[in-house]
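Q: coords please:
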Amino acid sequence: MNPWLLTYDGFDPAREGVREALTTLGNGYFATRGAAPESQADGVHYPGTYVAGCYDRLVSQVAGHPVENEDLVNVPNWLFLTFRAEGGDWFAPGTAEILTYRHTLDMRQGTLTRFLRIRDPQGRVTRVEQHRLVSMDDPHLAALTMTIVPENWDGALEIRSALDGRVTNAGVARYRELEGRHLVPICGHAAHGVIELLTRTATSRVEIALAARTTLAGGRCRADVEEGWVGDDRTVEVKAGDEVTVEKIVALYTSRDRAISESEAAARSAVVRAGGFATLLKRHIRAWDRLWRRAHVTAQDTEVQQILNLYVFHLLQTASPHIAELDTGLPARGLHGEAYRGHVFWDDLFVIPFLAPRLPEITRALLRYRWRRLPEARWAARAAGYAGAMFPWQSGSDGREETPRLHFNPRSGRWLPDRSHLQRHVGLAVAFNVWQHYQATKDTAFLAGFGGELLLEVARFFASLATCEKGRYAIRGVMGPDEYHDGYPDHAEPGLDNNAYTNVMTAWLMRRVLDMIGLVGAEGVGEQEIELFTAMTRRMRVDFHEGVISQFEGYAGLEELDWAAYRKKYGDIRRLDRILEAEGDTPNRYKASKQADVLMLFHLLGEEGLDEILTGLGYEWNATMAKDTVDYYLARTCHGSTLSAVVHAGVLARLRPGASHPFLVEALNNDVRDLQAGTTSEGIHLGAMAGVAGLFEAKT
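A: Predicted structure coming up:
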């Protein structure tokens, strides 16, 4: 096994979606799934391309209600490239017998190679080899070559290259009832060997321009322009054994780009000036080499090394140095698919600790994304009656709350209220990331500037969210990271009181704000605020039961779930929430968690850090209580999130090393083996990938 190569032999329709996601190529500016270039969205293949920060908002009718959703847009498909032998059908899925098929991702060089032999209905055998890149050197360029060898036939060989703007957002089955037509075609052109397509997003009105230069020595050329589609057909005479190579060089620009007059002219100019595939490849490999020297993580086992290379590769393709000049956050599913609609959650909490020491310019850019949305977060806090900045659980273009009002349970077929916007702890993640960046860089100017502003505004929000009750500060009506509990079973109003993760991390936050004031001063911070921040480091409320931390107030009164019975009945119970809802029940009734909640405190703070905060709050806390707390929640978590195995592996590696191995194996295999049963095809899990890399960094 070569740890730098991910190879798939044979065509497997059931696994094609996962393969496409895992062989995505990107450069931080845009990314394209590893779909076959001759394919279109057909239920097996999904050739999606996504531009960082390019969102659009549409209204759909869901369960009789108008629902507005903002999506990361599936932009026009630049990949399309196919062929046919004289008198035959254009090669497409299902039109020919596949004799040989191999699909290889080279992570070291950032290229995708596809080799196949096919036999058409007339018995003609053709060998095809394709190479693809999305340039890490120039973020606006991509390239594709195809070498065709007719093995047993002579005649005319036709090549069709196209830009397809008729695509929609349809990559996630449970969203297909929602409106997904985000692209409005504007115009298409074909002249002097270059085809161009200009589209615009429906409501955000972002122009997306593509230009493609297709070259084939000795071929006759014919262009085809339709609404939303521009084609370039070439014909060349061949004999058996001839090698025919076609190159397709593509440029992609949007109206959000800097230093351009307009996107269509920029794309046209770039594709005309770009060199051939070999030139682009040389520069692309050089750029990847620079990245790998800064971000490579090593393991002794070759198979583990391959997975680590894959996960760091996808992390760097989403958060590359090119985003340093972009206004973009970190989509939880990368630029690899449409799950979660391309929204930004808290996954950078797992990414920034890995990137900050290696590529601080990237983490600074990700924090700039949050800082630019401070006005919206301040407005959200003020509208809810609070001070400071209240960041949304799901963020997209402008920083408003993008969490949908309803979510779909595919097991029951019902649309249900989505209350996850109550995860106010996303602001704590922003603050944690600020401090991680500062610790990695020791950049006091950052702390005195926009980083410190983020930290202070989040602290002001949590200070206003808390209320002093009987000498302790309480936070009510929120959700923790667990997500299965969004309220009490006997309460009409959603939300939980005194979630331990939220309260402890609030105490941590107040400590860091006071540290910041000590380092760079307290400009704009009054004495009363400093007194309140100080009091909250000493008097936040944390509930306990049976000698362990209670996940939230009232947790002790919930019922125990019959875990054995549910595992026997359903087998995989990772999505226990869907199972229970389909049964007419709710996880709110049970001591059952989707993912690490209390254990996140061990993951972020470490045993010593958690001990310092709890004892600083005046609570009894010792090693036995820590062990008991870990064991207690270990038995009551079903790991419905890819992040859960990462957290458990890390926590257990420190507290009980022998028990961490199963979680480490699961964390390693979550995406590469698609352990979440189909979710990887909708987009990789970026936080989990970074978390796995961080685990191995800690081991070495």
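
Q: all contacts plus neighbour counts: C-alpha atoms, from now on.
A: OK.

Q: what comes up buried for stretch 565-585?
A: Within stretch 565-585, the residues scored as buried using 16 or more other CA atoms under 10 Å are Ile573, Arg574, Arg575, Leu576, Asp577, Arg578, Ile579, Leu580, Glu581, Ala582.

Q: second input sequence below; structure requested for side-by-side comparison:
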Amino acid sequence: MKDRAWRYEGYDPGQERLRESLCTLGNGYFATRGALPECTAGTVHYPGTYAAGCYNRLTSTVAGREVENEDLVNLPNWLPLRFRLPGGVWFTPDAEALLSHRQSLDLRAGVLERESRYLVAEGRALHVRQLRLVHMADPHLAALRTEFTAEGWSGELEVESALDASVSNSGVERYRELDASHLTQVETGTAHPEAVWLRCRTSTSAIRIGLAQRTTAPGASVRVLTEARRAVQRIRLHLMPGRPVTVDKTVSLHTSRDPAIGDPLDAAVDRVARARKFPALLSSHRLAWQHLWQKAELSVPGEAGHILRLHLFHVLQTLSPHTAELDVGVPARGLHGEAYRGHVFWDELFVLPYLNLHFPEVSRALLTYRHRRLGAARDAARAIGRPGAMYPWQSGSDGREETQEMHLNPRSGRWLPDHSRLQHHVGSAVAYNIWRYWEASGDAEFLHTKGAETLVEIARFWAGSATYDEGLGRYRIRGVVGPDEYHDAYPDAKEPGLDDNAYTNVTAAWVLARAVELLGTLPEPCRRELTERIGLDADTPSQWEEISRKLYVPFHSGVISQFEGYADLAPLDWDRYRTQYGDIRRLDRILEAEGDTVNRYQASKQADVLMLGYLFSPAELRALFTRLGHRLDEETWNRTVDHYLQRTSHGSTLSGLVHGWVLSRAKRSDAWSYVHEALRGDVADVQGGTTGEGIHLGAMAGTLDLVQRGLTGLETRGGSLRLDPVPLPELSEYGFTIRYQGHWGVRLQMRPGQLHVRVPASDRAPIDIELPDRTVSVAPGETCELALPERAAPRSG
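A: You can find the predicted model right below:
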């Protein structure tokens, strides 16, 4: 793999939080930020370790109100390994003693390497080299190897290795008024001379956590210290000039959520005692990563390819094959930080389409997370007088609504009502992912059982939310918020919510149509059991069919309206705000600080109507609108695209991704600027400090899927691989390997005007490759070169 490393030269305190996020290591079970082991949490550094699905709930008093929040817990810090000359101060990169520093993340091997040189005295230095891994083969292990080399001197060096439970969830500044102490009942102890342990529990969810560490150094004795919230080992090394001395630290982590264990502490102590030495751990870890890369192989040249491999690396660390064994969803900020409190939003809409074609077992597990919380979604719908299932905008441990009721505007310092829980379109995202997973994997067993029950209950909610308007002769869905979070109410309205959000209504119509189709094709025993169990009437499918054809979609001035009444909003003076503020991505905060509200203006945070062009191919979208009684020709869609391009501030990392996708499918020459923005979203921290709080997993996975499906036009509908590639000169050559309905390692290579397809040998049926002008059958073991239809050059915007 070319460009396999992500490197940073020099030490920059202002960039540390960003680097710590991007240098996070994980294995799908837990992850640890790339903080330096000798540093403690503060304004510069933020070490954090997070186990997937490990949440805790606390109540805080905010603006005179009690507010309850559930957070992904910052677990005890296993990293601490600091060093000093006897009697001296501990070395830290923030002191003047740092002479040089570099950091390198090996993407191929999943290893973080750092090298630093500290000044000891005039003409004398201490060279420190570290290798760090979070084991991809054994998801409960992590290891740190540190080599100390004296340059121009000899003498003693004191090293302290610790497990530290004096941590809190303090990684996001705007949350710091909230209670953040999640760990309680901390105990430490000694397992044997080389190993210490720490155990604790979360305060309300009562998850028990056990960690054990083994620290070794050849020929050195280890001393154990007892502290209230830290398990500490001290080692004294004797250094000779130019001779490296190695300290190895191996750590095991278990929680009471783990299967097949008794007590998590016993499991952690036993595992660390049996763990092999560092070289063997490194070897097996590298092999596990090698197998992952083989399944997710991606070949894109240049800078774009380098960034895409980093994105893929972080997707695989958050949602690895180990995730398939867990009861977890897609955390919007990965396991990389505490922004969004580790909650599960709709980001799986951008993540699962990629995983479906590489790790379908992981997709199935993530959809099963939703099915397990179907009861909570039913309860939520019932609470507002609706049938079916209403999934929460933010989900955590048990599927209740975790969206905060108030949020802080850092610009004004005011706490404001948060109405984003009205984004009921998250249910359509769940249904969409179920359907696309089935199309890609052919997993009829899941579709006919858990998938069918979930999808049908979401359809039931939409049917129950639609009210018939006699004047329009249409069904309407009122009081919702669409993907554009800037608009949550009409100007001066007493109640939040908007009517007939186009994205919400069109996707609801799609869900209802799929539910009718599914009920009509389910095997009779499955259909009978499902309808009896959830109490569906015999005439329900016909009712849903009618609603799916008559949901109202507003238009104005020849374009799709974002919602009913959008055309009545005032235009915004974009030039004024750009001139005055420069970065206006968070226009909502700017206007609120001025005593105004973005609800008054035709201004969007992110793609809303245009999300339809992300979810559906042009042909599929035209068919959807035709079904709804509207003609959506190319001219109308292009007008709609242009209309919202001019009125969007891109306050979400997903916005550039969606716009790049839509513009590339529309063969627009300005597509690349948005694709480039999406690629740079996290690595350049374009949102201004947000990446340091955790990467944006949906945007990262979405850029991968942009190459996989967006540029190729790849669809898995109808039992064939449909491809309709579009020219994007800046990404004209790329290749990847997918897994499709039991075929492992189907290789697609795109070159200008040409598609190369290789299907690995197997006993499975041939794959039909459907191009715009013909269909070609490729048998297992065959390779073929296909000339692509000529395309017009991309047009200007």
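
Q: need the TM-score between these chains.
A: After superposition, the two chains reach a TM-score of 0.98 (TM-score structural alignment, normalised by the length of the first structure), with 699 aligned residues with a CA RMSD of 1.2 Å.

Q: where do the strands sit along the stretch 651-797 of the second structure?
A: 721-722, 734-740, 743-751, 754-758, 767-770, 775-778, 783-787 (DSSP state E, counting those that start in this stretch).

Q: centroid residue for the first structure?
A: Arg333 (2.1 Å; CA atoms, centre = their mean).

Q: that one looks like it's in a strand, true?
A: No: according to DSSP: H, G, I helix; E, B strand; the rest coil, Arg333 of the first structure belongs to no strand; its state is coil.

Q: ok, it to Glu697 of the first structure distance?
A: Counting by CA to CA, to the nearest Å, the separation of Arg333 of the first structure from Glu697 of the first structure is 22 Å.

Q: try Ile362 of the first structure
A: Separation of Ile362 of the first structure from Glu697 of the first structure (CA to CA) stands at 19 Å.

Q: looking at the two, which is more packed in?
A: Ile362 (21 against 14; other CA atoms under 10 Å).

Q: now name the helix or strand holding the more buried one.
A: Element membership for Ile362 of the first structure (DSSP states H and E) is helix 360-372.

Q: that helix packs against which elements?
A: helix 348-355, helix 426-441, helix 450-465 (3 or more CA pairs under 8 Å, 6 or more residues apart in numbering; DSSP states H and E).

Q: and the contacts of it?
A: The contact list for helix 360-372 of the first structure (CA atoms under 8 Å, 6 or more residues apart in numbering) reads 319-321, 323-330, 352, 355-356, 399, 430, 433-434, 437, 440-441, 450-451, 454.

Q: show me how far it is from its chain's centre.
A: Distance of helix 360-372 of the first structure from its chain centroid, counting by CA atoms, centre = their mean, to the nearest Å, is 16 Å.

Q: how about that helix: buried residues?
A: Neighbour-count burial for helix 360-372 of the first structure [16+ other CA under 10 Å]: Pro360, Glu361, Ile362, Thr363, Arg364, Ala365, Leu366, Leu367, Arg368, Tyr369, Arg370, Trp371.

Q: next, the buried residues of stretch 668-681 of the first structure.
A: Quick answer for stretch 668-681 of the first structure (16+ other CA under 10 Å): Leu668, Asn669, Asn670, Asp671, Val672, Asp674, Gln676, Thr679, Thr680, Ser681.

Q: didn't Val300 of the second structure look like it was pressed against Gly735?
A: Yes: under the criterion of CA atoms under 8 Å, Val300 of the second structure makes contact with Gly735 at 6.6 Å.

Q: what range in the first structure matches stretch 584-603 of the second structure?
A: Against the first structure, the aligned range for stretch 584-603 of the second structure is residues 573-592 (TM-score structural alignment).

Q: what is the end-to-end distance of the matching stretch?
A: Taking CA to CA as the measure, stretch 573-592 of the first structure stretches 11 Å from start to finish.

Q: residues in the first structure aligned with the longest helix along the second structure?
A: For the second structure, the longest helix by residue count, based on DSSP state H, is helix 502-521. Aligned using TM-score structural alignment, helix 502-521 of the second structure spans residues 500-519 in the first structure.

Q: next, the buried residues of the next helix or strand after the helix holding Ile362 of the first structure.
A: For helix 360-372 of the first structure, the succeeding helix or strand toward the C-terminus, using DSSP H and E, is helix 374-383. By 16+ other CA under 10 Å, the buried positions in helix 374-383 of the first structure come out as Leu374, Pro375, Glu376, Ala377, Arg378, Trp379, Ala380, Ala381.

Q: stretch 213-225 of the second structure now?
A: Residues of stretch 213-225 of the second structure classed as buried under the neighbour-count rule (16+ other CA under 10 Å) are Gln213, Arg214, Thr215, Thr216, Ala217, Val222, Val224, Leu225.

Q: and those, which is closest to Ala666 of the second structure?
A: For these, the closest approach to Ala666 of the second structure (CA to CA) belongs to Gln213, at 55.1 Å.

Q: identify the residues contacting that closest one.
A: Applying CA under 8 Å, 6+ apart, the residues near Gln213 of the second structure are Leu163, Ala195, Val196, Trp197, Lys249, Thr250, Val251, Ser252, Val269, Val272.
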